[in-house]
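Chemist: take this sequence and fold it.
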Amino acid sequence: MAQTEIELDGLLAFPLTPFTGELEVDLDGLAENVESHVAAGAGALFVACGTGEFSSLSADEVAAVLAKARAVAAGRVPVWVGAGGGAAAARAGVAAAQAGGADGVLLLPPYLVTGPQAGLVGYVRHAVGKTSVSVIVYHRGTGVFSAQSAVKLLEIPSVVGLKDGYGDVEVMTRIVTTIRSLGTERSEGFLFFNGLPTAEVSAKAYAAIGVARYSSAVHCFAPEIAHRFHRALAEGDTAVMDSLLAGFYLPLVALRDETPGFAVSLVKAAARLRGDKAGTVRPPLVEPTSAQLDRLGRIVEGGFAVLKQIEGR
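Modeler: Presented below is the predicted three-dimensional model:
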């Protein structure tokens, strides 16, 4: 447990899955993107997850993405991979992740349907099966856990943490407090993550309830900004965080909220604007309009202008 915690310190990056013009996975482009994340100082890579368009990938594509990412990372940072969907797909995905040498799995919610709390815990148990690879459970969508159900996850040895994409601070406070108050080595070492889109916007609030770890989609196209914000959060530098929020993150979120799926589409578009191999998104996600791309470009430029002002102080 302690080793897992050490490996997941730092800013967590979720690489995009690049596609060709025919919407096939571009593994060469992925290799370049993975290298750029590592070079920029990512603490760990989570490939083929939400930002990596897990829901649009086949099992073979997920395996290929994992293999390429591991080859490029070459042990410099941990490489985790997504799994999830229906019960059988989730179980097969976790098994494939272990067979493929992943450092861990982000287990996404069950596909389309949900069940009572006992069923959600059962979904995790079924997905894990007889594997031993570390698993972080994604708390969102059709897989929202109560505090009591989250405690049940501690009974599954390979489940090492919970990532919140639901966005209810009160619910997350109950979960964190209930688990930590158990006072066991297992409960004290259990990991919590802020997995909301553009997590920097909620980072201060989540850090206040003991959830300081978060994933940054901005690391895909502006790692300099992402790392400066992450440092400010660690140092409690409210002035720097507020400057970046006002001058970059909030305008980005306003644009993101205009169209469903833009939490991924805008990230890919911004990566392309900076010259990265990203390609377009697979349907049902859609690309930004030309007007939205113009605004996105100005927002990114504004973010770097704010960063320059901060560093010049």
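Chemist: could you use CA atoms for every contact and neighbour count after this?
Modeler: Noted.
Chemist: for this structure, what spans make up the helices?
Modeler: Under the criterion DSSP state H, the chain contains helices at 2-7, 27-40, 59-73, 87-99, 117-128, 147-153, 169-180, 185-189, 203-208, 223-235, 238-244, 250-256, 262-273, 290-311.
Chemist: adding distance to Gly50, write these out as TSV.
Modeler: As requested, those are arranged in TSV below (distance: least, Cα to Cα, whole Å):
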stretch	distance to Gly50
helix 2-7	21
helix 27-40	15
helix 59-73	12
helix 87-99	15
helix 117-128	18
helix 147-153	22
helix 169-180	20
helix 185-189	25
helix 203-208	19
helix 223-235	18
helix 238-244	24
helix 250-256	15
helix 262-273	8
helix 290-311	21
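Chemist: please identify which of those is closest to Ser216.
Modeler: helix 223-235 (6.9 Å; Cα to Cα).
Chemist: mind putting the helices of the chain into a markdown table with distance to Val79 and mean neighbour count?
Modeler: Output for the helices of the chain, formatted as a markdown table (distance: least, Cα to Cα, whole Å; neighbours: other Cα atoms under 10 Å):
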| stretch | distance to Val79 | mean neighbour count |
| --- | --- | --- |
| helix 2-7 | 10 | 12 |
| helix 27-40 | 10 | 18 |
| helix 59-73 | 6 | 19 |
| helix 87-99 | 10 | 20 |
| helix 117-128 | 18 | 19 |
| helix 147-153 | 22 | 18 |
| helix 169-180 | 25 | 18 |
| helix 185-189 | 20 | 15 |
| helix 203-208 | 23 | 17 |
| helix 223-235 | 18 | 18 |
| helix 238-244 | 28 | 17 |
| helix 250-256 | 27 | 18 |
| helix 262-273 | 20 | 21 |
| helix 290-311 | 28 | 16 |
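Chemist: for the comparison step, fold the sequence that follows:
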Amino acid sequence: MTNRQPPTGISGFPVTPLNENGNIDEEALVTNIEFLLEEGLESIFIACGAGEFHNLSRKEYESMVKLVASTVDGRVPLYTGVGGNLTEAIEKAEVSERLGVDGYLIFPPYLIDGEQEGIYEYYKAIVTSTDLNAILYQRSNAISSVETIEKLAEFPQVIGVKDGTGNMELNIELTQKIGNRLGWLNGMPMAEVTMPAYVPLGFNCYSSAISNYIPHISRKFYNALLNDDKQTVHEIYEDVILPINQIRRKRKGYAVALIKAGMEIVGLPVANTVRPPVVPVEEAHYEELKQILKVALENHPPNREVTI
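Modeler: Next up is the predicted model:
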């Protein structure tokens, strides 16, 4: 029987490491996944936004999912990203099921703004194509109303909603009307910034971009938040979260590229290499991030040795 429990805690969204030729560096990918598992992240989402989902070929997608599934090997729930073109979304859902993952996060359909009926039919087609767990993504051109999500929640495969819009009025309506039938995930860019507003609504899971390179600080922040340790929350905001977020907002695509830069700075095997239309982090911004991470690691040292 499928475990219908939604993810909780801190979810890792690994990047897709690329070598100098622009191909996927599988050895680096395994190393980075192992790092996240060792740091205690509660779930892994592969080939999603941070993993440049939009730029993976079908062959790359399948080989990545297969590799990561064998690496994770059931230690934590493993999710993939599906979406865009409906036919391709269903194909990727079926690949994910065949390769033994736990579920998938559904990205918006390609470009088109649909009516609620169309959004419902889009999600329904994907959700019913497999028995895997499905998480709906409130983002861009696929923002579901309360009524639409209530209808989709009738399918047992639907276990959660991830919010990437920041519409707190809608989030309050959703959590009040649907409650714990679904899991609630904060998927805002640099989700630590907004997590204090989400926790009281029942959001007990979030995707952490910085967990790719400073997961111990993600954990320290989240623990402090849940324990109402306002001083620690303030210090991490001041030292780490807000300064990094300021750099993230300087260029489009930095939500992905800045993660790779941070990973490279702390010595993880990934280059500051991305696929267009995302661009690498500029040298000046890279140096800014480096200085922020030096302060962060001095004020919030990890258990392992990190040299910058």
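Chemist: just give the closest residue to Ala64 of the first structure, not the sequence neighbours.
Modeler: Leu27 (7.9 Å; Cα to Cα, 6 or more residues apart in numbering).
Chemist: separation between the one you found and Ala102 of the first structure?
Modeler: 17 Å (Cα to Cα, to the nearest Å).
Chemist: which position in the first structure pairs with Ala255 of the second structure?
Modeler: By TM-score structural alignment, Ala255 of the second structure lines up with Ala263 in the first structure.
Chemist: typed the wrong thing, it's Gly40 of the second structure
Modeler: Per TM-score structural alignment, Gly40 of the second structure is aligned with Gly41.
Chemist: contacting residues for the equivalent of Leu293 of the second structure over in the first structure?
Modeler: When the first structure is aligned by TM-score structural alignment, Leu293 of the second structure is paired with Val300. Counting by Cα atoms under 8 Å, 6 or more residues apart in numbering, Val300 of the first structure touches 222, 248, 270.
Chemist: Ala255 of the second structure too?
Modeler: 50, 189-190, 209, 248.
Chemist: conserved subset of the residues you listed in the first structure?
Modeler: For the contacts of Ala255 of the second structure, the aligned pairs still in contact in the first structure (both residues aligned by TM-score structural alignment, their matches' Cα atoms under 8 Å) are 50, 189-190, 248.
Chemist: any idea which of those residues has the most stuff around it?
Modeler: Top of these by neighbour number is Ala50, holding 24 neighbours under the definition other Cα atoms under 10 Å.
Chemist: near the closest residue to Glu53 of the first structure other than its chain neighbours, how many other residues are there?
Modeler: Sequence neighbours aside, Thr17 is the residue nearest to Glu53 of the first structure in space, at 6.7 Å (criterion: Cα to Cα, 6+ apart). Neighbourhood size, Thr17 of the first structure [other Cα under 10 Å]: 32.
Chemist: thought Thr17 of the first structure was touching Leu23?
Modeler: No. Using Cα atoms under 8 Å, Thr17 of the first structure is not in contact with Leu23, being 10.4 Å away.
Chemist: contacts only, for Phe46 of the first structure.
Modeler: Phe46 of the first structure touches 12-15, 79-82, 106, counting by Cα under 8 Å, 6+ apart.
Chemist: nearest to Ala90 of the first structure, of those?
Modeler: Nearest to Ala90 of the first structure among the contacts of Phe46 of the first structure, with distances taken as Cα to Cα, is Gly82, at 9.3 Å.
Chemist: any idea how far the closest one lies from Thr177 of the first structure?
Modeler: Distance from Gly82 of the first structure to Thr177 of the first structure, by Cα to Cα: 27 Å.
Chemist: surely Leu162 of the first structure touches Ile136?
Modeler: Yes. Taking contacts as Cα under 8 Å, Leu162 of the first structure lies within contact range of Ile136: 5.4 Å.
Chemist: re the thing from before, tell me which of the kept ones among the contacts of Ala255 of the second structure is nearest to Leu67 of the second structure?
Modeler: The shortest approach to Leu67 of the second structure among these belongs to Ala50, at 17.3 Å (Cα to Cα).
Chemist: what's the separation between the closest one and Ile143 of the second structure?
Modeler: Distance, Ala50 of the second structure to Ile143 of the second structure, by Cα to Cα: 20 Å.
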